[in-house]
Structure formats: C-alpha cells, structure tokens
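> I'll drop the sequence and a predicted model, then ask my questions.
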Amino acid sequence: MVPFIAFLMYTWALLPILVACKEPPPCVFPFLFNGRYYSSCTQDGTPDQQLWCATSENYDKDHKWKPCAISEYGGNADAKPCVFPFIYMGHTYYTCTNKFAHKGRYWCATTGSYDKDKKWSYCADTRLDASYPTGACSFPFIFEGKAYSACTTDGRPDGKLWCSLSSNYDANPMWTYCEPSDPAPCIFPFIFRNKSYSSCIKEGSSDGQLWCATSPNYDRDSRWKACSLQEHGGNSNGQPCFFPFTYKNQTFNDCTNEDEENVRNGRFWCSTTENYDVDHKWSFCADTNLRSGEVILAGQDGDQCVFPFTYKGKTYTGCTSAGTINWKYWCSLTKNYDADRKWKNCEPSDLKKQDEPQP
C-alpha cells in the first residue's frame, strides 16, 4: 500500500505536465485493486481522498491508473456539461454512451440533439458506473407483456420514470431512469421547424415518442424533454391526480404551477387527494395533460377579449399572464373563465390595461 500512496502523491504533482503531454486513457470498469473489484471511481488507497480509477482491468498486476475527471472534458464543445436527454442517431439517451467512441471513451451531447448540433464532450468519470447499463432508450419496449412508447412509472413503487434499454425488458432486463439534467417544464407554445405547437408532439421523433421543448424556441435552443404520459414523482410516488382539489383554500380542476415548494421548479403538479391543504400529497402532472399551460380550449382568430373576467375566483380587467409557464398574456372570451374555459393569447391591441386582479 505504501508504494502506491507515494506513487499517487508524486504523479499528482506532475498531473498538469502529464495532461499537457498526452490525454490520459479512459477508466476501465470494473477493475481489480487490492483483490477487490470496483465498478466506479474510488478513494481507497489515497492519502487525500482523491477519486481515481484504473486504466486496465487489473491494477494489482498492471499499476495503470489516472485521477478521475469530476467534470466533462475535451470534445468540441469546450468541455460543456452533458445535456440529458439527447438525441443521437435518432435515439434518446439519458446516459453517457461509448457508441462509436475513440478507445471506448464515454461521451455525451452538450445540447438536446447531437444529430442537429454535433456538439459533445467526454463524460466526467464520476458519471460512470459499471453496475448500471448505459445506452439509448429502446422505444417501443415490452414490459410485462405490454408495449411502451415512452418512459413509464409502471413497476416502480417510487413513481420514478424509467425506460428499457432493450426492446423486450421481460427477456433482457436492462433499464435506466428517465432523469433530465435540467428538470425544466414543457413550454407551450414552442417553435419547432418554424411551426408553433401548444402540446406534446411526435414530429421529428424517429422513435415515435412524444416530446416538448423546454424553451420557447427549439430551433434556436435545442432544449427538450420526453413528455410523460403518467403522473410521476412527488411525495405520493406518482399517484394519479384527484380533481377537483383544494390548495390554499382555492379549488383547482386542472394541474397548476402555483408552488410553495422549491423542488417543483415551476413544473405542473396536482394533489392526489381531495384536499392538499390537509393531506399535502402530490405528484408531477403528465405533460400530455397540459395545453399552453392550461387544460383549456383556445379561441379562434378574431374573437374578442371580455373584460372584466373571472379566473380562479379573481376578477381581471386586463390581459394577464397568471397560470401560464410562458409568461404570455391572455384573456378570457367570456365573463367567467372558470365556468367556460375559453381564452386566447392577447395581441398588442388587447393590452389596454395591465394585469389587475380585484378582491
């Protein structure tokens, strides 16, 4: 053990020179160290708790190693961090991949689509763990005899979304969590290929899954997420919504992004019992339940705003952005939105007054 520690201390001092001379080989997982196999970076054997990995399958025999990179590096994107999910060759990845990589080194896209932007970095070594499979979600996939074309919570008591990495999970149980690196909500409407969409779409998806942009303009930002078809997460472990429900003494017939918990980050949620104020049980909403931030019927071109109108028990005498996730102003097409649910996005000519809720 002592020679190994001395070797680590000496080579760490030389690391900038070594890196400048040659890019180190990738970690090899699992590897053997002191008679034990390691499937990820370890601090064992180091004097200063630095993470390291072997660069051969057997450190005890070959003594080949490197310090683990704790952030993305290299590539053509100036070492920008990974963005999950990303599209590569038409498939959806929530993990780093070594597909077609130099020397098997794991990499990731740094935008939502490698196919579109061709930007990538090598993955931080600390993202890698031989205990967990890597690869693309396989849509559709079979689970318990049923076909799935999107991430699902079925089979998970914690309500987390997951996908199979094989076309038949029942025969080949390889899977990964569907966890985006940026848990941003869908933004409706969004621009894709110069067309506006106000709900989840399949256009542009080679594996047939529903998706949405997480910025107003996908063409510009390449930011997106796979749409969930089920409630998921929350402290009720993905239990379905209960409508109507009471929150802050108001009645909600739809999902809401009104938020008293930072963990939601503006994402739409619902109570899973009749009264959230009493039970405090909730789930994130299925993205397929959302339309432009509301489950509502939009008006037609030429329809006129009706002022004042009532929305969630408040009276508005002008256009408002209340209840939206895109901050666009809208108005009701009847005196009572809560009863009729007819609306339209406001035009500049409609913005006669600012948002004025009344008692």
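Received it, and whenever you're ready, just let me know what you need.
> C-alpha from now on. contacts and neighbour counts both.
Fine.
> My guess is Asn275 contacts Phe243. True?
No - at 9.7 Å, Asn275 does not count as touching Phe243 under the criterion of Cα atoms under 8 Å.
> More neighbours: which of the two?
Asn275 (20 against 17; other Cα atoms under 10 Å).
> quick one: secondary structure of the closest residue to the more buried one other than its chain neighbours?
In this structure, Asn275 finds its nearest non-sequential neighbour in Thr246, 4.7 Å apart by Cα to Cα, 6 or more residues apart in numbering. Per DSSP: H, G, I helix; E, B strand; the rest coil, the secondary structure class of Thr246 is strand.
> what's near enough to touch Thr246?
Applying Cα atoms under 8 Å, 6 or more residues apart in numbering to Thr246 gives the contacts Phe252, Ser271, Glu274, Asn275, Tyr276, Asp277.
> And the helix of greatest length in the chain, how far out from the chain middle?
Identified as the longest helix of the chain according to DSSP state H is helix 2-21. Offset of helix 2-21 from its chain centre (Cα atoms, centre = their mean, to the nearest Å): 38 Å.
> And the contacts of it?
Here helix 2-21 has contacts from Gly45, Thr46, Pro47, using Cα under 8 Å, 6+ apart.
> Of these, select the buried ones using a PyMOL command.
Buried subset of the contacts of helix 2-21, written as a PyMOL selection, criterion 16 or more other Cα atoms under 10 Å:
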select buried, resi 45+46
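> and of the contacts of helix 2-21, the nearest to Gly145?
Of all the contacts of helix 2-21, Gly145 sits closest to Gly45, with 47.0 Å by Cα to Cα.
> can you give me the strands for the stretch 251-359 of the chain?
Secondary structure of the stretch 251-359 of the chain (DSSP state E, counting those that start in this stretch): strands at 269-271, 282-284, 297-298, 309-311, 314-316, 330-332, 342-345, 357-358.
> tell me what the first one is packed against?
What it means is strand 269-271. Counting contacts by 3 or more Cα pairs under 8 Å, 6 or more residues apart in numbering; DSSP states H and E, strand 269-271 packs against strand 245-247, strand 282-284.
> all helices of the stretch 101-250 of the chain, in order?
For the stretch 101-250 of the chain, helices defined by DSSP state H, counting those that start in this stretch occupy the ranges 114-117, 218-221.
> dropping in the other structure now:
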Amino acid sequence: MALCIAFLLYIWTPFLQAANEVSRPCVFPFIFEGKLYSTCTTNGTRKNQPWCSVTSNYDKHRRWKPCTLTEYGGNSGGKPCVFPFLYQRRTYYTCTRKFSKGRFWCSTTGNYDINRKWSYCADNRLEESYPTQPCFFPFMYRNKLYTSCTTAGRTDGKLWCSVNRNYDMKPSAVFCEPTEKSPCSFPFMFKNTSYSSCTKDGSIDGQLWCATTSDYEKDSKWRACATEEYGGNSNGAPCFFPFTYKNQKHSSCTNEDEQHGRYWCATTENYDVDFKFSFCADTKLENVEPLETGNHNPPNKLCVFPFIYGGKSYSTCTTDGFNSQTGWCSLTDDFDRDQKWKYCTASDVQSQNSTRPH
C-alpha cells in the first residue's frame, strides 16, 4: 500500500490534497497555480500525463482527473467519434453534453438517431474555446444568409458554421471538419430513393448532405456538402477551368492522386507550373463537372455525336470524368467550350449507334 501511495505522489506532485474524480468532466477554463488553462495540461507533473481540473479553480478546490486521450465507455465500448453526426436531426461537429448529466459524448456512427451508438469523448477533444452545440442553419454572417458551412471571412480556406442564428450578434462557431475524408458517392440510396446530387431531404436543419457510400441506409456514412471550394494550398480559391495536370487538360474536378479520393481542381491555368489547388465544392461533384445542380436530363434535348470533352472526341455516351456509372453526353459538339450535357437515355444510345460507321 505504501508503495502505491509513493508511486502516485511521484507522478502527481501537485495533488497531495487532491481528489481524483474520473467520472466528472473536465472544466475549462480552470485555474492552476494562478494561471488559466483552456485545455488539458502536463504542468505540475513529473510524468507526461495530461490532466485537468473538474472545477473552475484547482487551487481552491484541488479536484482533478487524468485526461483520457481516446474515447471510452458508452454502448459502443469506446469506439471513436464520427463527425459530423446527426442527433435529433441536428448536425454536430463536436462532442456534446446535451442530456448526458454534464459528461461529453459523441455518436460513433454518422446518425445517432438511427443507430443509437455512442461513446464518452476523450478529454483532449474538449477545450473552453470550442463550442459543443450543433450548427445552426440557416445563419446570418455579415448580413448574408448561409444555408451550409462556408469559408467566408477566413483566409485559410477552412469551412465553418455558426452555432447561433446570427453570428454577428453572438459570434460562436465550429469548424466543419469531417472525421472521414471520403468524397460524396453519387448516386446513393436514401429511403429507397436514388440521389445524384447533394440533398436536404431528411435534414431538419436544412443542411445539404450526401452519402459517402452508395447506400446510406446500410452504412450511415455521410458528409455535409460544401457549396464552395475549400482548403488546399490555395486556401479555398475558386477552380480554374480548364487546367493542366500532368500535361493533360482537365475541364472538371479530379480525384487523381488524392490519397482520400477527394476531388480537387487547380486554381491557376497550369498546376504543373504553379502547384496551386483547392478541394472542389461537393455541389459540383454530382457529375464531377463545374456545373449548376439540378435536372441534367432536359426534355427534347438530343446528344450531339461526336463531341469534344477534355480535348478528346467522343462518338458514344461515356462515364469519363464523372463520379457515376451513368453515361452522359454533350448537347453541343464541344463540351469543353459550352459545358452543356445530359444523362444518356435509351434513345440516345440508339442515336450513337446510328452515327457509327457500318
């Protein structure tokens, strides 16, 4: 017993009169030796073990806990958090303590409302400056209404959302950083319906979203859709089309050589020369082209064969350049110039066959 006490005192030198309260959450900020801490700290220990106070003033109350560095407990057995997740049909990018008696928790799937799987959050995920509320859509920022995460007002290209209706009146925000880096998967199934673009269906807060696998009902994996370019070493600068990459012209976003499969674009005419890029808006990826969303099967419009795409001539419908297995065609003889297109139908396939030499 004496050895155990000596060991604890060796590790936790500032806590000679402290109470270790593992079941209570960290309180940020807290005061230790007259200084204010907004995160877990190793100060005051001989070992590199982070700790936090469970009251706002450690010097006064001397109550603390070792900080957990991974998720723990819950009915998921400590599986990692998944961000964003839906809880009561709201979009969360951070842990929350709503209805949890003060302890922070997260969903371990993309949709708590469906799967009901959760863990307690690692303490090092929490800090005083990091809000724990869901995104609020739509929100006001500089007298403009936003219905999705935005890079507005930032120079680093990071997506963010307000946790209040009006950011200008009550500035508090979170970064919209998903755990999973995978891009949207178009088309995807949701409630027995196939979606080929981002949708608001099923989202009470109006957040545009997409599945990152072909079947949302099966996998519950999704991401909030970005409506503008973001990140990259251009810090969210707009795409430049067409651009050159590896001596090839690109008239659309590409996921070539991106480790997570995310779609990107050059932000200058020649990536091979300037090496500048941003990640593409998800709302531009339903066909991996920089086009407006909406119906891309306009009535009474016929494919034009042959047509030019990416500097190459096509005499048939193709899936090249599109994140979809559905064939498409140009509505003019030069897609690179006019950016007019549609999904192919049975009559279009017959038309392409009639243009082939016999």
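Right, received. Where do you want to start? Everything quoted here is computed from the prediction, not taken from an experiment.
> TM-score of the superposition?
Overlay of the two chains. TM-score (TM-score structural alignment, normalised by the length of structure 2): 0.81; 331 aligned residues with a Cα RMSD of 3.5 Å.
> before we move on, the earlier item: okay if I get the helices of the stretch 101-250 of structure 1 as a markdown table plus mean neighbour count and distance to Asn194 of structure 1?
Output for these, formatted as a markdown table (neighbours: other Cα atoms under 10 Å; distance: least, Cα to Cα, whole Å):
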| stretch | mean neighbour count | distance to Asn194 of structure 1 |
| --- | --- | --- |
| helix 114-117 | 15 | 15 |
| helix 218-221 | 15 | 7 |
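> which one of those helices lies closest to Lys80 of structure 1?
Per Cα to Cα, nearest to Lys80 of structure 1 of those: helix 114-117, 13.3 Å.
> Just list what that closest one packs against, helices and strands only.
Right, helix 114-117 of structure 1 is packed against strand 86-88 by 3+ Cα pairs under 8 Å, 6+ apart.
> Sort out which residues of the strand it packs on are buried, please.
Applying 16+ other Cα under 10 Å to strand 86-88 of structure 1 flags Phe86, Ile87, Tyr88 as buried.
> rewinding a little: after superposing, tell me the mean distance of the helix or strand following the longest helix of structure 1 to structure 2.
Under the assignment DSSP states H and E, the closest C-terminal helix or strand after helix 2-21 of structure 1 is strand 31-33. Here the mean offset of strand 31-33 of structure 1 against structure 2 after fitting is 1.7 Å, by mean Cα distance after the TM-score superposition for structure 1.
> ok, then the element right after strand 31-33 of structure 1?
strand 36-38.
> Return the distance of the next helix or strand after that next one from the chain's centre.
Moving toward the C-terminus from strand 36-38 of structure 1, the next helix or strand (DSSP H and E) is strand 52-54. Its chain's average C-alpha position is 29 Å from that of strand 52-54 of structure 1, according to Cα atoms, centre = their mean.
> Strand 52-54 of structure 1 vs structure 2, average distance?
Relative to structure 2, strand 52-54 of structure 1 is 1.3 Å off (mean Cα distance after the TM-score superposition for structure 1).
> okay, and that strand goes to which residues in structure 2?
Counting by TM-score structural alignment, strand 52-54 of structure 1 pairs with residues 51-53 of structure 2.
> which residues sit against the matching stretch?
Contacts for stretch 51-53 of structure 2 (Cα under 8 Å, 6+ apart): 26-28, 30, 39-42, 62-67.
> Quick check: the two most widely separated of those residues?
Taking Cα to Cα, no two of the contacts of stretch 51-53 of structure 2 sit farther apart than Thr39 and Arg62, at 16.9 Å.
> Tell me which of the two has more neighbours.
Using other Cα under 10 Å as the criterion, Thr39 of structure 2 and Arg62 rank with Thr39 on top: 22 against 18.
> Thought Ala122 was touching that one, still the case?
No - look at Thr39 of structure 2 against Ala122 with Cα under 8 Å: they stay out of range, at 11.9 Å.
> Take the contacts of Thr246 of structure 1 and keep only those in helices.
Those of the contacts of Thr246 of structure 1 mapping onto helices are Tyr276, Asp277, per DSSP H.
> so which two of the contacts of Thr246 of structure 1 are the farthest from each other?
Phe252 and Asp277 (12.2 Å).
> quick one: contacts for the most centrally placed residue in structure 1?
Within structure 1, the residue whose C-alpha comes closest to the C-alpha centroid is Pro180; the distance, by Cα atoms, centre = their mean, is 2.2 Å. Neighbour list for Pro180 of structure 1: Val83, Phe84, Pro85, Tyr94, Lys225 [criterion: Cα under 8 Å, 6+ apart].
> Gly261 of structure 2 touches Ser182, doesn't it?
Yes - assessed by Cα under 8 Å, Gly261 of structure 2 is found in contact with Ser182 at 6.2 Å.
> So for these two, which residue has more residues nearby?
Counted by other Cα under 10 Å, Gly261 of structure 2 and Ser182 do not tie: Ser182 has more neighbours, with 18 against 14.
> The more buried one touches Gln259, doesn't it?
No - applying Cα under 8 Å as the test, Ser182 of structure 2 and Gln259 come out as separate, 9.6 Å apart.
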